[in-house]
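Enquirer: Below is the structure, and that's it, no one-letter string:
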């Protein structure tokens, strides 16, 4: 399951939690974001990624979160562990996204 997060305090709480957090920074007007979005949701439901927390952040609805994370292109996927960013992927590649998730599963 993928949770939509719009509140920076909720985002900060999730990224500091024990679980590895995977964030999809997206926008409704972004074609590549819309293409890979369903794949992100699909990956979130796979047993091999059950240890990961998946969230989406719309850069227009939560510009404070995207600005704090330095987002300049979409889609951008960031991985947080213990409050710190540990990895990032920019672009809509299913294969690269799955490889990123496998590194932390």
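Expert: Sure, I can see it. This structure is a prediction, so every number in the text was calculated from the model and none was measured.
Enquirer: When you work out contacts or count neighbours from here on, use the C-alpha atoms and nothing else.
Expert: Noted.
Enquirer: How about the secondary structure of the most centrally placed residue in the chain?
Expert: Geometric centre of the chain, nearest residue: residue 23, 1.5 Å, by C-alpha atoms, centre = their mean. Three-state assignment for residue 23 (DSSP: H, G, I helix; E, B strand; the rest coil): strand.
Enquirer: ok, structure two:
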């Protein structure tokens, strides 16, 4: 948990993908997030969080459905969205919401 807090308190934006291995839409989102990372490079950290292996964290953030994306910077949650989004939608959101 302390490693997680350290990550989200970074000056660099951190996009967290709360997912489950059994979730079809989560599988569809994986290549999209890879494209986001390829496009944005070192300007973003993308962290995948398996809700089945991290139930306490999922409960803390009240993740009720997967996939759920959350964007953090400097310890603040800047954005949250459930469901599958396009690469362009995700990048636009990151650029608009971060400092």
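Expert: Alright, I've got the coordinates. Note that the coordinates shown come from a computational prediction; the quantities given were computed from them, not determined experimentally.
Enquirer: Identify the residue of the second structure aligned to the residue nearest to the centre of the first structure.
Expert: By TM-score structural alignment, residue 23 of the first structure lines up with residue 16 in the second structure.
Enquirer: go on, residue 41 of the first structure?
Expert: Aligned partner of residue 41 of the first structure by TM-score structural alignment: residue 34.
Enquirer: which residues touch residue 86 of the first structure?
Expert: 78-80 (C-alpha atoms under 8 Å, 6 or more residues apart in numbering).
Enquirer: For stretch 69-76 of the second structure, which residues meet the burial criterion?
Expert: Across stretch 69-76 of the second structure, burial judged by 16 or more other C-alpha atoms under 10 Å covers 69-75.
Enquirer: ok, now stretch 45-61 of the second structure?
Expert: Neighbour-count burial for stretch 45-61 of the second structure [16+ other C-alpha under 10 Å]: 45-47, 49-51, 57-58.
Enquirer: Next: stretch 19-34 of the first structure.
Expert: 20-27, 33.
Enquirer: What is the equivalent residue in the first structure for residue 67 of the second structure?
Expert: Aligned partner of residue 67 of the second structure by TM-score structural alignment: residue 75.
Enquirer: What lies in contact with stretch 9-17 of the second structure?
Expert: For stretch 9-17 of the second structure, using C-alpha under 8 Å, 6+ apart, the contacting residues are 7-8, 43-49, 67-76, 94, 98.
Enquirer: Okay, and which of the contacts of residue 86 of the first structure map to strands?
Expert: 78-80 (DSSP state E).
Enquirer: Aligned counterpart of residue 52 of the first structure in the second structure, please.
Expert: By TM-score structural alignment, residue 52 of the first structure lines up with residue 44.
Enquirer: what's the longest helix in the first structure?
Expert: When the first structure is parsed with DSSP state H, its longest helix is helix 31-44.
Enquirer: Which positions within the helix or strand hosting residue 13 of the first structure qualify as buried?
Expert: Counting by DSSP states H and E, the element that carries residue 13 of the first structure is helix 8-15. By neighbour count with 16+ other C-alpha under 10 Å, helix 8-15 of the first structure contains the buried residues 11, 14-15.
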